[in-house]
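sequence plus predicted model, see below.
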Amino acid sequence: MTTNVMACIDGSGFAGAVCDFASWASLRLDAPLTLIHVLDKAKQPDLADLSGTIGLGTQEHLLEELAGLDEQRARLAKEQGRLMLEAARERAVKDGVNEPTTLQRHGELVDTLVEFEPHTRLLVLGRHGEDSDSAFAHLGSHVEQVIRAVHRPVLVTLGEFKAPQHIMLAFDGSATTRKGVEMLAQSPLFKGLSCHLVLVGADTDDNREQLNWAKTTLETAGIHAPARIVAGDVDKVLGQYQQDNHIDLMVMGAYGHSRIRQWLVGSTTTAMIAAAKAPLLVLR
């Protein structure tokens, strides 16, 4: 089965970075690129909800006019999405991608992405959708929902695209981050890059052993892997390390050790996505 890099395109200011990051990943992975725009039905008004307020029968002509406006609005939204996808396709071609494909779907964003999960190798989306006013506003619910629902790596972008050279893996010895180390070692996405390993915690024999395993695994694969154990609050330590070491891309597991987090995005992951000053790859 062919698996694609899937990029979510919308009308936000992040769409350009999403397209560029997805193109970069598509080329490095030698995987097809699919650009998708979802017309979210949740944003469309339900005229049935208005009938009681207006007074069905006495104001029936107003409902008919509203229905006509709703149809026109839906056509315009579809055309706007088509134009955004075409612009993204042209941008991806300029980035060097051969024959990117475009898809437009009606429905819930999360449900649509889950539907395409079997065909997805990497999902790329902006930290905030087109309804967000600020790049550093509260983390949009869609991002959290996607990370919970889609069992594929999710690359959350922000700002302008810059081809990553120095990445950082937040390592805690959990099964998720051990799997993440193995993924990094095997993936052509990170070939030739430096991968900083950061374990936030006490400098114990067990933590050193875990970190040495990760370092050896990456270096055996030919990846330069500086490794450090740092005490402190996880989100603050990782954010400061990113800034001090000019990290272009941070990598985290969506869940830690706790079984209850099977149903919730890990609080550290959520905090890091909201506060990050660099794109973040979330592993599942």
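The structure has been received and is ready for your questions.

could you use CA atoms for every contact and neighbour count after this?
Fine.

just the helices in the stretch 151-284 of the chain please.
With DSSP state H, counting those that start in this stretch, the ranges of helices along the stretch 151-284 of the chain come out as 175-186, 205-220, 234-244, 267-275.

turn these into TSV, including mean neighbour count and distance to Leu281.
Below are the helices of the stretch 151-284 of the chain laid out as TSV (neighbours: other Cα atoms under 10 Å; distance: least, Cα to Cα, whole Å):
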stretch	mean neighbour count	distance to Leu281
helix 175-186	18	10
helix 205-220	16	17
helix 234-244	16	14
helix 267-275	18	9
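
is it possible to export the ones you listed to JSON lines including distance to Ile54?
Formatted as JSON lines, those follow (distance: least, Cα to Cα, whole Å):
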{"stretch": "helix 175-186", "distance to Ile54": "54"}
{"stretch": "helix 205-220", "distance to Ile54": "64"}
{"stretch": "helix 234-244", "distance to Ile54": "50"}
{"stretch": "helix 267-275", "distance to Ile54": "41"}
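
what about versus this one:
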Amino acid sequence: MTYKTVLVHVDNGKYCPARLRMAVHLARRFDAHLVGLHAMTAVRLPAYAIAEAGATLIEAQKEVAREQARGAENLFRKATEGAGMASVEWRVSADDAVDATTLHARYADVVVLGQSREGDGAGVETDFPEQVVLAAGRPVLVVPYAGNFEGVGKRVLVAWDAGREATRALTDAIPLLREAEQVHVVAFNPEGTAHGAVPGADIGLYLARHGVRVEVGYHRADDIDVGNQLLSRVADLGIDLIVMGAYGHSRLRELIMGGATRTVLQSMTAPVLLSH
């Protein structure tokens, strides 16, 4: 398994250039086709506003959307042409950002998104990455808004709880794990029989058979939540990529994320590859 199609969401936000650099790096590293997608959160106007303004308002909205799409395309072209990339593709969707990205993700091996930040001008909802992770069925690499990340995956931390989501994330990350200098598999507060006699030992053997240079351990601190334990280990080990399962579900349009997932997405200090 390798990555042969990389999808990156492109907007006019302040932090989009860093996300594009990451996507270009991944595509070049794996000799992959890079797809840039522009789609914004749909603006739903109240009926009375449409009735009063009519066609004038609708046309003004369309012109703003066209201008945003042109700006995003210019960013994408600048990043890919500057890197000398030939296998690239630009797409624009009028659908809502979550729906469009979820659909296009079905035909990609990995999706690159940016960490949300209020007021960054991205034109998407603040829970956009979380919604895509839960709906896409593809691994999503989320790039922090703070920091400089020219590459990814030399020193990797895999958060392991022997669950379905963590298994999916780990196997989705194997192309990156194989090339890593060091992979740390860490079980935080391990409980139950799924871990076996030694937490992490079985998944460590699985990764070793894939040629991954792996170290296995577990970390227990019952007075500290798992998300903050994980972020602490990231700092201690100089990690440049976190791999973890995304836990959560949508209920009546409310997004409910697992505690560790929510903590990491809010406070990440390194790129995070998530799968659900």
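That came through fine. Everything quoted here is computed from the prediction, not taken from an experiment.

circling back to that earlier point, so which of the helices of the stretch 151-284 of structure 1 gets nearest Leu169 of structure 1?
Proximity to Leu169 of structure 1, assessed across those by Cα to Cα, is greatest for helix 175-186 (8.0 Å).

and that closest one, what does it pack onto?
helix 205-220, strand 249-253 (3 or more Cα pairs under 8 Å, 6 or more residues apart in numbering; DSSP states H and E).

what does it contact?
Contact partners of helix 175-186 of structure 1, identified using Cα atoms under 8 Å, 6 or more residues apart in numbering, comprise 170-171, 190, 214, 217-218, 221, 223, 252-257, 283-284.

at 10 Å instead, please
Residues from elsewhere that reach helix 175-186 of structure 1 (Cα atoms under 10 Å, 6 or more residues apart in numbering): 153, 169-174, 187, 189-191, 195, 197, 210-211, 213-215, 217-223, 251-257, 282-284.

filter these to the buried ones?
Among these, those buried by neighbour count (16 or more other Cα atoms under 10 Å) are 153, 169-173, 189-191, 195, 197, 210-211, 214-215, 217-218, 223, 251-256, 282-284.

between the two ends of stretch 33-44 of structure 2, what distance do you get?
End-to-end span of stretch 33-44 of structure 2 (Cα to Cα, to the nearest Å): 34 Å.

show me which residues of it are buried.
Neighbour counts using 16+ other Cα under 10 Å place His33, Leu34, Val35, Gly36, Leu37, His38, Ala39, Met40, Thr41 of stretch 33-44 of structure 2 among the buried residues.

so is the second one in a helix, a strand, or just coil?
Recorded secondary structure, Leu34 of structure 2: strand (DSSP: H, G, I helix; E, B strand; the rest coil).

how near is it to Lys4 of structure 2?
Relative to Lys4 of structure 2, Leu34 of structure 2 is positioned 9 Å away (Cα to Cα).

need the overlap of contacts for these two.
Shared contacts of Leu34 of structure 2 and Lys4 (Cα under 10 Å, 6+ apart): Leu26, Ala27, Ala108.

for the longest helix anywhere in structure 1, name the packing helices and strands.
Looking across structure 1 with DSSP state H, the single longest helix is helix 60-94. Judged by 3 or more Cα pairs under 10 Å, 6 or more residues apart in numbering; DSSP states H and E, the packing partners of helix 60-94 of structure 1 are helix 15-29, strand 33-39, helix 48-54, strand 101-106.

export the ones you listed as a markdown table, with columns for distance to Ala92 of structure 1.
Supplementary listing: those in a markdown table, determined by distance: least, Cα to Cα, whole Å:
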| stretch | distance to Ala92 of structure 1 |
| --- | --- |
| helix 15-29 | 6 |
| strand 33-39 | 9 |
| helix 48-54 | 41 |
| strand 101-106 | 10 |
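
out of those, nearest to Val237 of structure 1?
Using Cα to Cα as the measure, helix 15-29 is the one of the helices and strands packed on helix 60-94 of structure 1 that comes nearest Val237 of structure 1, at 25.7 Å.

buried residues of the closest one, list them for me.
In helix 15-29 of structure 1, counting by 16+ other Cα under 10 Å, buried: 15-27, 29.

what's the mean gap between it and the aligned bit of structure 2?
Helix 15-29 of structure 1: mean distance to aligned residues in structure 2 after superposition is 1.5 Å, counting by mean Cα distance after the TM-score superposition for structure 1.

and the angle for that helix with helix 60-94?
Calculated by axes from the mean of the first three to the mean of the last three Cα atoms, to 10 degrees, helix 15-29 of structure 1 forms an angle of 40 degrees with helix 60-94.

report the separation between the closest residue to Phe128 of structure 2 other than its chain neighbours and His210 of structure 2.
Once flanking residues are discounted, Phe128 of structure 2 sits nearest to Val98: 6.6 Å by Cα to Cα, 6 or more residues apart in numbering. Separation of Val98 of structure 2 from His210 of structure 2 (Cα to Cα): 34 Å.

now swap in Tyr247 of structure 2 and tell me
Here Tyr247 of structure 2 is placed at a distance of 26 Å from His210 of structure 2 (Cα to Cα).

cool, and Val132 of structure 2?
Applying Cα to Cα to Val132 of structure 2 and His210 of structure 2 gives a distance of 29 Å.

go on, Ser250 of structure 2?
Separation of Ser250 of structure 2 from His210 of structure 2 (Cα to Cα): 35 Å.

what's the answer for Val186 of structure 2, then?
18 Å.

kindly report the same for Asp96 of structure 2.
Applying Cα to Cα to Asp96 of structure 2 and His210 of structure 2 gives a distance of 39 Å.
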